[in-house]
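>>> Next come a sequence and a model predicted from it.
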Amino acid sequence: MTISDPQPFPFSDTDDLRIEPRFEQLREKEPLCPVRLPHGEPAWLVTRYEDVKTVLGDPRFSRAEAQHRDEPRTRYHRGLPGNIMEFDPPEHTRLRRVVAKAFTARRVEELRVRAQEIADRLVDEMTAQGPPADLVAGFALPLPVTVICELLGVPLEDRARFRHWSDAMLSTTRFTPAEIDRCVEELSAYMAGLVAERRERPQDDLLGVMVAARDEQDRLSEDELVAMGVGVLVAGHETTASQIPNFVYTLLEHPDQLACLRADPDLVPQAVEELMRFVPLGSASIARYALEDVQLSGGVVRAGEPVVASNASANRDATVFTCPEELDVTRQEASHVGFGHGPHHCLGAQLARMELQVALRTLLRRLPGLRLAGTGQDLVWKSGSGVKGLEKMLVTWDAA
């Protein structure tokens, strides 16, 4: 097989949380589909659960090879030189170990108390102001931003600046290429400045640990240090900030499931996993290149050919999940791939899980009857971004 007659991908440009309707057909009839993304060379798209796990986890598929190719991608910007997503093991493993201890289940549980304090303070401020309130600006964004700033050692007062830079890095069409390049340069310079400050005044935060790993142990280069800092800052808040309102919106669209959670808040951890499975955050993974011929469900991917994997489609695979199109907060089945799979499985998955659990528990407990405000302009969806989600979500709740 060769990549010929590629179809434009993503297949639709919806900004809401609807999943691509063609995925079900592709999983059944064309599990290896030729596609062309907005940038880069043509690629294969895989949509079945087992194929997605193979592409993301099998060492026969490489991320490092993308450095030498015009990799298929939805976004103009390819990431900073030296970023962890450019590497395969063992180089990837070397970089990941530098920060992995900050994101272990034990360390994340230690952060839960602080995350809860932040969540309660944000709800205090929302209730003091009274409804309607913007759940994104008032809660969903400042919660993970505050946590990652404190963990990494980034001044919280700079959040507006790095949010703008983050939006540019994740842009598909919202920013021009020149604007994206400028924002990436500014963010890189900002992080390099924080690194210089740590060298002058060492601190016991994650950035300080990373600087020490660079200067004292020679475990990463200067480019890798800056790229790692940028990656942790951006990825450390973006997923959670997007998924909190996404999850709330999805639960409001499924009132029976919301009622189930309100009746039994202990289901929240299970509900977070189900929502991660059910809610699509993006169109496809970053590309991997076959290092040798690999047999997948729909045929053979030849050595040197790129493949992109749809995690969202894999999470709706009926051969793995019972009634996959239904949201079921009591579901107990195979692991979803909402956080990826394999060596590049999301480094901050445990942190994101904890923050999402804290967010849902807090909203259920503190804002009874939480619902859309009913103003007619309650929802504003992100547009031109590689991440699906809400920019604005006006909500109200029952008086205490």
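Right, received. Where do you want to start?
>>> all contacts plus neighbour counts: C-alpha atoms, from now on.
Fine.
>>> measure D158 to E355 for me?
According to Cα to Cα, to the nearest Å, D158 and E355 sit 21 Å apart.
>>> Which one's more surrounded, the two?
For D158 versus E355, neighbours defined as other Cα atoms under 10 Å are more numerous around E355 (26 against 10).
>>> quick one: that one and P144 touch, right?
Yes: counting by Cα atoms under 8 Å, P144 is a contact partner of E355 at 7.0 Å.
>>> Identify the contacts common to these two.
Taking Cα atoms under 8 Å, 6 or more residues apart in numbering as the criterion, E355 and P144 both touch T240.
>>> show me the residues around I118 that make contact.
Applying Cα under 8 Å, 6+ apart, the residues near I118 are L143, T146.
>>> repeat that for 10 Å
R112, D124, F139, P142, L143, P144, T146, V147, V358, A359 (Cα atoms under 10 Å, 6 or more residues apart in numbering).
>>> same question, V108
V108 makes contacts with K101, A102, A115, G348, A349, Q350, L351, A352, R353, M354, E355, as judged by Cα under 10 Å, 6+ apart.
>>> Need the nearest residue in space to P132, chain neighbours excluded.
Spatial nearest neighbour of P132, chain neighbours left out: T396 (4.9 Å); criterion: Cα to Cα, 6 or more residues apart in numbering.
>>> can you pull out the strands in the stretch 301-400 of the chain?
Here the stretch 301-400 of the chain has its strands, by DSSP state E, counting those that start in this stretch, at 306-309, 371-372, 379-381, 390-396.
>>> want to compare, so here's the second one:
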Amino acid sequence: MTEHALFGEGFAADPYPAYAWLRENAPVRREVLPSGVAAWLVTRYADARRALADPRLSKNPGRHRAADHASGRVGIPGERGANVMTHLLNIDPPDHTRLRRLVSTAFTPRGVAAFEPRVRALADRLADGFAGRGSADLIDEFAFPLPIYAICDMLGVPPEDQDDFRDWAGMMLHTSGKRGGVGRAVKRMRGYLGELIHRKRGALGDDLISGLIRASDHGEHLTEEEAAAMAFILLFAGFETTVNLIGNGMLALLRDPAQLARLRRASAEGEGSLLDSAVEELLRYDGPVELATWRFATEPLTLGGQRVAPGDPVLVVLAAADRDPERFADPDTLDLGRGDNPHLGFGHGIHYCLGAPLARIEGRAALETLLRRLPDVRLAADPRALRWRGGLIMRGLRSLPVEFTPEGDAPSPV
């Protein structure tokens, strides 16, 4: 691997050869990132799993060296220095323990499961917009709006305001390399959520924001700022990851006709177990989150034989760990029926993704809907010509053009 292979031209389209080289030759390696920040990259599965659960690696950006932290080069795009909101992605115990416990009382797996019929109905409504046409961009017309409208519905954002969220999310997605645009979108979204929470306090409903307001444990409640921060992070962390899960996953299927046909048969026959395992395998094979969010050493420690100094940033490369041949048989092969699949797509340890149940529901609903409504869907572009958004944490397609027989034109089965 040359010095520029890791973040050079073509890396976003296929980072896996570079990650394989690192995993084999330098599994924990200090690299200067495109932002200019130097960080340790962890690429082997065993090391990654340990790092994700290591309490000596803090999520608090304040643990980073002051010069880099003040420059705004770490954390969530659009948030800098003292303006960083307090949420589950950037705090440690005991604050993290308290907030997660409170939020979990509102964001329960049972409550998320009850939301599934609405996600399926939304997926069908979006497919209505292009299924009769014979072509579509599955990112712009399906993968992007599905999680935005779904999480807005779940949070309790009124229908008349949801297009504003789509616009703000679009600014965050399409200007990911331009801090000004992202910052404006974040500011507008945060301001709106604060106002919405204030309004809902006088008229609680059955939505997630009302649940966050009600959330209590041993007499403790979320503050208004904490509730706004939690609603924001659900939007921020939930929409782009699902866009990428659907886009990356559909591309992987379209490039593997045998696996696509296998899943199409199972879906048509109502074999839900393969749909479930397909979502897990797509998360492992080409997942939406390339690197776990920033961690910072709080004391000297050893990772993969390397000495990490206090304040050093550590980035766990989930995309590399989930293709580690020491853990996964034939890891570069897509196998929708893979049985032993403890992938790290949702993280590990106390920061395991709170939204994992919702992401699974959305991924399953998206696959089932597209296979049912577009039974002969096929890629309408050379895979090498597809353009990728290669942000440091997330990786996904800018567009995914497909063709198919329009609904109503397909021959009736004999």
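Sure, I can see it. Note that this is a predicted model, so its numbers are computed, not measured.
>>> How close are the two chains, by TM-score?
Superposed pair, TM-score by TM-score structural alignment, normalised by the length of structure 1: 0.87. Supporting alignment: 391 aligned residues with a Cα RMSD of 3.0 Å.
>>> In ChimeraX, how would I select the buried members of the contacts of I118 of structure 1?
Selection of buried members from the contacts of I118 of structure 1 for ChimeraX, criterion 16 or more other Cα atoms under 10 Å:
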select :112,139,142,143,144,146,147,358,359
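>>> Now render the contacts of I118 of structure 1 as a markdown table, adding distance to A318 of structure 1 and secondary structure.
Below are the contacts of I118 of structure 1 laid out as a markdown table (distance: Cα to Cα, whole Å; DSSP: H, G, I helix; E, B strand; the rest coil):
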| residue | distance to A318 of structure 1 | secondary structure |
| --- | --- | --- |
| R112 | 35 | helix |
| D124 | 42 | helix |
| F139 | 35 | helix |
| P142 | 37 | helix |
| L143 | 35 | helix |
| P144 | 33 | helix |
| T146 | 38 | helix |
| V147 | 37 | helix |
| V358 | 30 | helix |
| A359 | 30 | helix |
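>>> For D205 of structure 1, state which of the contacts of I118 of structure 1 is nearest.
V147 (12.1 Å; Cα to Cα).
>>> so the closest one sits right up against R114, yeah?
Yes: in this structure, V147 of structure 1 is within contact of R114 by Cα atoms under 10 Å, at 7.9 Å.
>>> Overlap in contacts, the two.
Counting by Cα under 10 Å, 6+ apart, nothing touches both V147 of structure 1 and R114.
>>> coming back round to it: from the contacts of V108 of structure 1, which is closest to V301 of structure 1?
A349 (29.8 Å).
>>> Kindly tell me how buried the closest one is, as a neighbour count.
Neighbours of A349 of structure 1 (other Cα under 10 Å): 20.
>>> so what corresponds to it in structure 2?
Superposed on structure 2 with TM-score structural alignment, A349 of structure 1 falls opposite A356.
>>> Would you mind finding the longest helix in structure 1?
helix 222-253 (DSSP state H).
>>> what about it, how far off from structure 2?
Once fitted to structure 2, helix 222-253 of structure 1 is off its aligned match by 1.6 Å on average (mean Cα distance after the TM-score superposition for structure 1).
>>> Show where that helix falls in structure 2, residue numbers please.
Per the alignment by TM-score structural alignment, helix 222-253 of structure 1 matches residues 224-255 in structure 2.
>>> So for the matching stretch, what gets flagged as buried?
225-236, 238-254.
>>> likewise stretch 316-336 of structure 2?
Within stretch 316-336 of structure 2, the residues that qualify as buried are 316-324, 327-328, 334, 336, counting by 16+ other Cα under 10 Å.
>>> So which bit of structure 1 is that stretch matched to?
Stretch 316-336 of structure 2 covers residues 309-329 of structure 1 once aligned (TM-score structural alignment).
>>> Straight-line length of that stretch, end to end?
Using Cα to Cα, one end of stretch 309-329 of structure 1 lies 25 Å from the other.
>>> cool, stretch 259-274 of structure 1 as well?
Its start and end residues considered, stretch 259-274 of structure 1 measures 15 Å (Cα to Cα).
>>> Contacts for that stretch next, please.
Residues from elsewhere that reach stretch 259-274 of structure 1 (Cα under 10 Å, 6+ apart): 243-244, 247, 251-252, 255-258, 275, 277-278, 315, 327-333, 335-338, 352-354, 356-362, 364-365, 368-369.
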